[in-house]
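*Asks:* just the structure for this:
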Amino acid sequence: MTGSDNSKTSAPAGHESAAADGYRDTVFLPKTSFPMRGNLPKREPELLARWQTLDVDGKIRDAAEGRPLFVLHDGPPYANGHLHIGHALNKILKDVINRSHRMAGYAVRYVPGWDCHGLPIEWKVEEEYRKAKRDKDSVPVLQFRGECRAWAARWLDVQMGEFQRLGVQGEWAHRYSTMDYSSEATIAEEIGRFLLNGSLYRGLRPVMWSPVEKTALAEAEIEYHDHTSTTIYVAFPFVEDPTSAQALDGVSAVIWTTTPWTIPANRAIAFNPEITYAVVRVDETSPEALLAPGAKILLAESLIETVCRDCGVLAHHILYTMPGSALEGAVAAHPLRGQGYDFDVPLLPAEFVTADAGTGLVHIAPSHGEDDFAVGRANGIEVPELVADDGRYVDRVPLFAGTHVFKAADPVSDALAGAMERASASGDAPAGLVSRSSIVHSYPHSWRSRAPVIYRATPQWFISMDDHNHIRDKALAALDDVTFVPEQSRNRLTSMVEGRPDWCISRQRAWGVPIAVFVNKETGEVLRDPEVMKRIVDAFREESADAWYDSDPARFLGNAYDAADYEQVFDVVDVWFESGSTHAFVLNQPGLRFPADLYLEGSDQHRGWFQSSLLESVGTRGVAPYKTLVTNGFVLDEAGRKMSKSLGNVIAPQDVNDSLGADILRLWVMNSDTNEDLRIGKEILKQQGELYRRLRNTLRWLLGALDGFTPEEAVPYEEMPELEKWVLHRLTEFGSLISDAVETHEWVGVYPALHGFCTTDLSAFYFDVRKDTLYCDGKDSLKRRAARTVLDVLHRCLTTWLAPVLVFTADDAWTARFGTDTSVHLQAFPELPPEWNDPELGDRWATLRAVRRIITTEIEAGRRSGQIGSSLQASIDLPVFEDKAGQIAGVDWAELAIVSQAGLTIIPALAPAADEEATTTQSALSLPCGVPTVTVAAGAKCDRCWRVLPEVGQNTAYATLCLRCADVVERGLTCTPASE
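*Replies:* The predicted model follows:
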């Protein structure tokens, strides 16, 4: 027989016409109820319903008793809309890991969860208000919180259903959410832990602030987009010179900034003591230049040419240079002095100042930058609060009160230009605007409102990273004991922990868990009383965090404190603190454990959930909440672009489910390199559909060929032909591959390899070779029984190995054989006998298959030339080198090459190569044979198996059959005709 296409259950080539001779019914054709087409969009919901009826999850729980525990703690997605493809990727990866652990003998606990508080949900509710022209500020806070809770609950249910439709298995009836009363109570309790251990404090410092959303933002809530900013050079005239030579008389320090709106908050200028500075005299300027000839300016010597070009200075010369250290003690005036900005601007040393860009001098606004704040704090500089929560200057800001900072570039520039005109007219040192331009650069935006953000100093609640609790040091030490997959992601998280500032946990919003603390109105000290905290936690557990808003403060303060003496804090806690606390109200449940074995999220969570969970856990318990971190990449379209509705390139998992089926989406995940960014699109999904078809047809062919198989038919390993032993050896290799992936969580490449095994090793080779035996040998044939024994093992292995990924298809392929009252998801991965693993046999068959490829190449050449039709019309003569004849001994080459006749001719061994090139070629091939000769086989064609043999007709009772087929037919060893 011939033909390597397993896309359909068919008889050997030519058997369609054999029925005319009455022999079709004697052929063991494949027979199965497992259909060729999966019809997944219709079939998958039916299977979900069947699993529920069977109580598969309950049976899994019962079977887990006494097994070693595996806990993957679920990072909570946000409950504010339909799932996107990134959600699907992440949950499918988790599901594959959980299912594979379960089938590898673990008791798996997976509690899915949701993030339900915070600005994204508030923003959605406020959008509804805006559409209805309602004023959010006029709505009672408890009513608003109730609407947020209802919004989150609605989407939590929607997303839960969508995750289940993807085939994700979990404890859905016991899911967690951050807005559960018990969760809110535990979050408040975790805040209390930091309060009581002294790491929680209220301080004034710059934080990322959204003027649109009127709240502080975490770094994880920021995304960067191109933004056009006004840039200005500004001159600050010196008023005090620390040098004895009065070298700075009549000189102005020049700074460059991309945030003109921060000039009103300027309180200092930073320099680097290691930079060489120069005093430059302007000799000639362009007509539009603001600097006048004769002006003297100070800047880094290495940046003179760039600054002069930008500022319209056509000619200049250096009066003198000085080391940066000489500027210590120098004082300048604010360029708007005389207009409400009558304060000195000291020059302060700072290592972060460089001469790479700008002027080598940095304007310092302590209210609006991390570095600025640090310099100001170190030198006792004022940190003015000049910008309100909506981004407008407060009323006390001279010249600019009420102006929004993003509209301040023009008025600030105009005021500075006026100052420069006055300085030039009076002959004073330059003061004010030197030059104005614009720049397009990457700028932080809120990922919700898509609006640009600012740094703004406001009183906020912080958790200290470096106080007596040493959270930063503990976190870095804890990470040493964490396994990272991939390993290179370790550096990302470590560097972020090393460089992060104190954790700002307060948000000026309404929907969330309040930072439930009291502050003494007279002293400003926060109340640290465990009894007060316990009363708060108990109330939240019974009534939700709403209790903080509708209770008299005396309820929590008790008799020990007068409520009139205390301010009740109504800031809510950062949602990253909430999600970072989930280990405290999930992993402490009965049957779970802390720390979790695994956290698995996208690479953006190194600055988000991975980090917040680490800091929260280390700060309260001293250890990391996870043993292993697995990171997946982002999903892009087929062109490598980020998905967006405007580009029309969004792939929604719901659409894939409805058109192709969830198994296709799951296969895409596991066929991708999830350590890197992934691509998806219609063509990619089409390719996955083709890969799926091949896997499905492998399962279908197995099922068809196993029709009627019983354990009594099985052949012991010792009695099996070598080819069957080789297949079993290959199975042990894949069993080890699966086992390693289970233990290491490194699944990249596993399922592509398994697909390759199915298509190359099985369909295109083993099945092709064994079709003749399976279809035409008698039932009692040892070879046929051995092959069916191996097919039985293959079916059990492939269905269970594929079950974590193709959850629906694998179950269909299991129940098609074993009945619908069971499920593949109740099975374990097969334990394969160690004696099946035979590396030497693997090497031998690698050589045999290489020889076979040489033979099939020549056969194809004969078919193309018209010498033969099918391969069964061929006879081959294979020349074998005498010193390597043993490598291919013991093989039926007619069977292996799927030809009718084959012979071997021993030829002399190859002589040593005469030159280097020939040596390389000979070494590369290192095969035991030369090129075979293909001729037309002698004899007649058997009407049952189509082999061409001289023996056809020797049994006169069956004149058109070979002896093997005549014997089978004569003894009546037939099977029921195939349904096709």
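
*Asks:* use CA for all of it now, contacts and neighbours both
*Replies:* Will do.

*Asks:* residue contacts, the most centrally placed residue in the chain?
*Replies:* In the chain, the residue lying closest to the centroid (Cα atoms, centre = their mean) is residue 632, at 2.3 Å. In this structure, residue 632 makes contact with 90, 600, 601, 602, 603, 674, 675, 676, 677, judged by Cα atoms under 8 Å, 6 or more residues apart in numbering.

*Asks:* how about a cut-off of 7 Å?
*Replies:* 601, 602, 603, 674, 675, 676 (Cα atoms under 7 Å, 6 or more residues apart in numbering).

*Asks:* separation between the third one and residue 457?
*Replies:* Between residue 603 and residue 457 the distance is 30 Å, computed by Cα to Cα, to the nearest Å.

*Asks:* second chain to compare with the first, below:
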Amino acid sequence: MLRRGARASVFIAERRVAAATLTQRRGGTQGNKAKWTLSLINTKIMEGGSTTYVTFEGVSENPNIVEEEHKVLSYWKSIDAFNTSNKLAKDKKAFIFYDGPPFATGLPHYGHLLAGIIKDCVTRYNYQCGFSVERKFGWDCHGLPIEYEIEKENNINKKEDILKMGIDVYNEKCRSIVLKYSNEWVKTVERIGRWIDFKNDYKTMDTTFMESVWWVFSELYKRNYVYKSFKVMPYSCKCNTPISNFELNLNYKDTPDPSIIVSFVLLSDFPAVQEDYQVEEAKQLLGEKFSLLYNEKREDCTEGESATKCVSSPMHSEILAWTTTPWTLPSNLALCVNENFTYLRIYHVKSNRVVIVGECRLEWVMKELKWNVEDLQLLNRFKGKYLKGLRYKPLFSYFYDKHNFKERAYKILADDFVTDDAGTGIVHCAPTYGEDDFRVCKNNGVIDPEKSIFIDPIDANGYFTSEVEMVQNLFIKEADNVIKKYLKNENRLLSNNTIVHSYPFCWRSDTPLIYRAIPAWFIRVSNSTKELVKNNNTTYWIPYHIKEKKFHNWISDAKDWCISRNRYWGTPIPIWADEKMESVVCVESISHLEELSGVKNISDLHRHFIDHIEIDNPKGKDYPKLKRIPEVFDCWFESGSMPYAKVHYPFDVEKENFDKIFPADFIAEGLDQTRGWFYTLLVISTLLFDKAPFKNLICNGLVLASDGKKMSKRLKNYPDPMYILEKYGADSLRLYLINSVAVRAENLKFQEKGVNEVVKSFILPFYHSFRFFSQEVTRYECFKKKHFLYEEKWVYRNDNIMDKWIFSCVQQLTKLVHAEMKAYKLYNVLPKLLQFIENLTNWYIRLNRDRMRGTLGEENCLQSLCTTYRTLHLFTVLMAPFTPFITEYIYQQLRKVGKATVATAQEDSAMSDNGMTDQSVHFLMLPQVDENYAIDYEIIELIEKMKAVILLGRVLRERRKVASKKPLKKITVLHPTKDYFAKFNQIMHYIKEELNVLHVECSNDTSCIDFTAVPNYKTLGNKLGANLKTIQGKIKNMDSNSVKQYQLEGKITLDGVTLEGDDILIQMKPTFQDKNTDIISNESVTVLIDFTSDQQLENMANARELCNHIQKMRKNLSLNQNSPVKMHVYIADEVLRNNMLSEMDYIRKCLRRELNVLPSQGDYEGLSGKMHDEEIVLAGCPVRLVFAQV
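*Replies:* Okay, here's the model as predicted:
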């Protein structure tokens, strides 16, 4: 490490290069030669010896934020920052955090970054609150995401392709790509500043992890939560496997499908039914069509004949059913009606057909069939119960003679699942491909899955088998058109349209799912919904409504969980059984399997390592050996087992120690995990231990493209995360995301300009607040020829109101940060942090520049510098969990002047706890509210009043188009209460200075103001309840005097109700305005400004403008306050010259050095050592400004 002197020499060289570069860019004119000379002069003063005392070097005016972040990353690496932090916290109380495992088969996107940033902020915060926080990354390694990638790479389209390749080869290919993008993940996660352990990560494919999953399952099996059943499940033809009911909701899309109406011919004679027409009900349903359809005397009937008699109808009626899945029609075994619905039997004249349809669906059916009501004749109106049991002719004869279906099937059933919001009121049932179809057909004896009495002419890939010859070897969606063509030829297809509807797609292969009856293994969850709700009630969620509504509703109606997958790359389900499932053994561990099988040294639990292992039948040696069932676990079962499997519980961790790390104190993921990881964690934990697996949870929303659409790599509708990180920096992206609606579980439309806005509104102001401090410290050090070191006495023994205010603000902020972070409300923290930086930069620093520069004496200078240091230091540490890069940069600078930091190589390399703790802002504990310095709420309120007055004054200047540089005569502050102006004298000079006015007057005369009252619904809603409507009218009708009285007394009674404090909001509106005076009000105060001008004000304005010109010249020439340069001005106009001489005290104070006024043109022309000569115009007169060498 360089000593101070050595660093100073480097700094001098850098300054010379920078100055030379700047001059070369500006060109080679005579004027530019002067600038070159001035730049070197600027450097010489540093070489004169004062550089020894310069602490802050190279604090650039235009920082490269991204470059500085990379330097911080390098610094963290050099001190092994994350591991060092863990060592420092090893003996502290643990804060338990679970990190949900992502798949590494794709690059991290903004959703991953958002969740990761939230986790990082919370874990960093808790570390800096004195906890030991283990942060281990995890990887989801099994399941469809991995397998799908391999199948794309190897052109695998069917199950047979995998078997031909060999499960062993297939699984090893899967293993080889599990961490395909892990390096990119590590790079991105580290780049966003997230501290997490990748070296000791957990992987769901690790043998230890898989063995714990076996243990979890075996425990559930022992407790009778596991069963095998034949159920209709969402099924992915592309992946050849069922998926769970909660996975079903992960990927719905609007998609076109066929919309057809098919007729089934009744074989039974239609029964004689006689019911009342219920005319009023029919009128309401059919509207204007009623009079035509229900007219018993039709024109085509002879006098005296009823409609029924005159109809020349076919022998058998046709019942109409609607479907969007024509491919299921060959498997039709029943029709279903609702026995409580009203149905119509109608004759259509033009087609000469008698059809049956639900009355509530008649209008839709007519529209689909393009039938006119004039062509219809009503034959019967009756309840659905009369259709029950009638038989019909099957559309296809493939299964007529199978399983005695000619007797068991092809009849009309009744059930309440038939609704009136779609279709014809009659549902076609293919029990293998619909959950309700399956239930109704099973309950009515049409099928008997236990005896294999059902039909399923589809193979695992979704292709028709030879059982349906017409569409043999066709994919189900390809078969739609063939089937429709056949039905049309058979005169059974009455309508052939298309519908666009929301339909579930496989979340991995992105292909349409089907519903299919399939044998599978289930966890019995439906019997434990009360326990799930009870345990969920012990958890704390942000946002709360996600827990109370979305998640609560989901778990209250939880279905049994299908945990088996007919796949290959996954944790095998540890069940060994005979073919008839009469003898079943559940294996709970590797040692258990070795014991049962006699096979030793089992080191891998994947299918190709254990599928060949057989175990003895418990019934005896005469019975066939048991083989493992072919299914593997749903990967959600693995991730839901993560709390146990990541530590290899119960094999490597005893129950007593496990209880110390379970449940988690905190987890966080996206909103989609309410039906994913959050759900599976809770289910497994509830069934195993009857407790929630986590205490606190943050649920974030989705990050969408700027147009509100899903981010798409194909469409390239969003900027690459690394592009954003390398353009704006990680801190900016972090603040943008965690200060967005996404932290409230709402969807965020990602806007690049939003990240840029964070740079401008926070990152740069924070940086420049430190830069200003460093400049003033350098000024002090050069003047005093000694180092500046922070001393607490200048903060605590200090009566300056602005110092007290900013320190009270940082104390108040500290209190708020702890309160909100303990409540996991990140969205409440960031706005306050941003508000504080506004107070620091635009109020405290702006109003205390003269004090820091020593204008008011050394004591004032040290008080303001030490207060600024203390404030910056506290704020930097508070901000560290949120913006780890800029806080590290500023901390490393601030520690140079801190009481515990002396820049020596020995101390910087010290490895004692103190030395280590000092190395990074992220090793420090967060500040607590200082008990020695009470928050002064009166001063905070007083400064808020001052800010309100100044802001209103600025608005008036802008409204009158009067520049802030022009002095004004007087400002009057108006408020009806005398107490409002208590201690106003302490802030008068700040108001004068900021608004550039000569006098500030306070007045209680509010006759020029109209006061109005507005109800504060936020407080009155709970307070008044049903009376709010009455009282709000009374409040709005209060006259100006009553409102003024309320403001004075703080209390009023209206209709017997006492209102006080913030119950009523007061608005003030000025009632006059004239040429020289302007007035403005906000909700608390009124400001009146006299814009009348005179010669004194004009002189002051000209003097200020002159100083501004000189200051700009200094900046353009890279001069500082200590540059050895004399400043001269020649003003030819005598009146203007005398006016400027009268303002010389102000000019001297502003420039902090002498400005020599040349009395004549001869003096100007004879001036020697000119370095820069520039003419300006002041008050319409030419003025020469000259800089000369000393």
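
*Asks:* so residue 603 and residue 457 of the first structure - more neighbours on which side?
*Replies:* A count of neighbours by other Cα atoms under 10 Å puts residue 457 above the other of residue 603 of the first structure and residue 457, at 25 against 20.

*Asks:* counterpart of that one in the second structure?
*Replies:* With TM-score structural alignment as the criterion, the equivalent of residue 457 of the first structure in the second structure is residue 517.

*Asks:* what stretch of the second structure does stretch 351-368 of the first structure fall on?
*Replies:* Going by TM-score structural alignment, stretch 351-368 of the first structure lines up with residues 416-433 of the second structure.

*Asks:* re the thing from before, pretty sure the match of residue 457 of the first structure is in a strand, no?
*Replies:* Yes - using DSSP: H, G, I helix; E, B strand; the rest coil, the secondary structure at residue 517 of the second structure is a strand.

*Asks:* thought it was touching residue 231?
*Replies:* Yes - between residue 517 of the second structure and residue 231 there is a contact at 4.9 Å, judged by Cα atoms under 7 Å.

*Asks:* relative to residue 77 of the second structure, how far out is whatever residue of the second structure lines up with residue 730 of the first structure?
*Replies:* Residue 730 of the first structure maps onto residue 809 in the second structure when the alignment is built from TM-score structural alignment. As judged by Cα to Cα, residue 809 of the second structure and residue 77 of the second structure stand 35 Å apart.

*Asks:* which residue range of the first structure does the longest strand seen in the second structure align onto?
*Replies:* Using DSSP state E, we find that the single longest strand of the second structure is strand 252-265. Counting by TM-score structural alignment, strand 252-265 of the second structure pairs with residues 224-237 of the first structure.

*Asks:* with the second structure overlaid, how far apart is the matching stretch on average?
*Replies:* Stretch 224-237 of the first structure: mean distance to aligned residues in the second structure after superposition is 1.9 Å, counting by mean Cα distance after the TM-score superposition for the first structure.

*Asks:* please report how far residue 270 of the second structure lies from residue 377 of the second structure.
*Replies:* 16 Å.

*Asks:* which helix or strand contains residue 497 of the first structure?
*Replies:* Residue 497 of the first structure is located in helix 489-499, with elements delineated by DSSP states H and E.

*Asks:* quick one: buried residues of that helix?
*Replies:* Residues 489, 490, 493, 494, 497 are the ones in helix 489-499 of the first structure that count as buried (16 or more other Cα atoms under 10 Å).

*Asks:* tell me the one among the residues you listed nearest to residue 211 of the first structure.
*Replies:* residue 497 (27.2 Å; Cα to Cα).

*Asks:* which residue in the second structure aligns with that closest one?
*Replies:* Under the alignment (TM-score structural alignment), residue 497 of the first structure maps onto residue 555.

*Asks:* pull the number of nearby residues for the aligned partner of residue 824 of the second structure in the first structure.
*Replies:* In the superposition onto the first structure, residue 824 of the second structure corresponds to residue 745 when matched by TM-score structural alignment. Using other Cα under 10 Å, residue 745 of the first structure has 24 neighbouring residues.

*Asks:* for residue 483 of the first structure, see how far away residue 745 of the first structure is.
*Replies:* Residue 745 of the first structure sits 10 Å away from residue 483 of the first structure, going by Cα to Cα.

*Asks:* what of residue 362 of the first structure?
*Replies:* Applying Cα to Cα, one obtains 42 Å for the distance of residue 362 of the first structure from residue 483 of the first structure.
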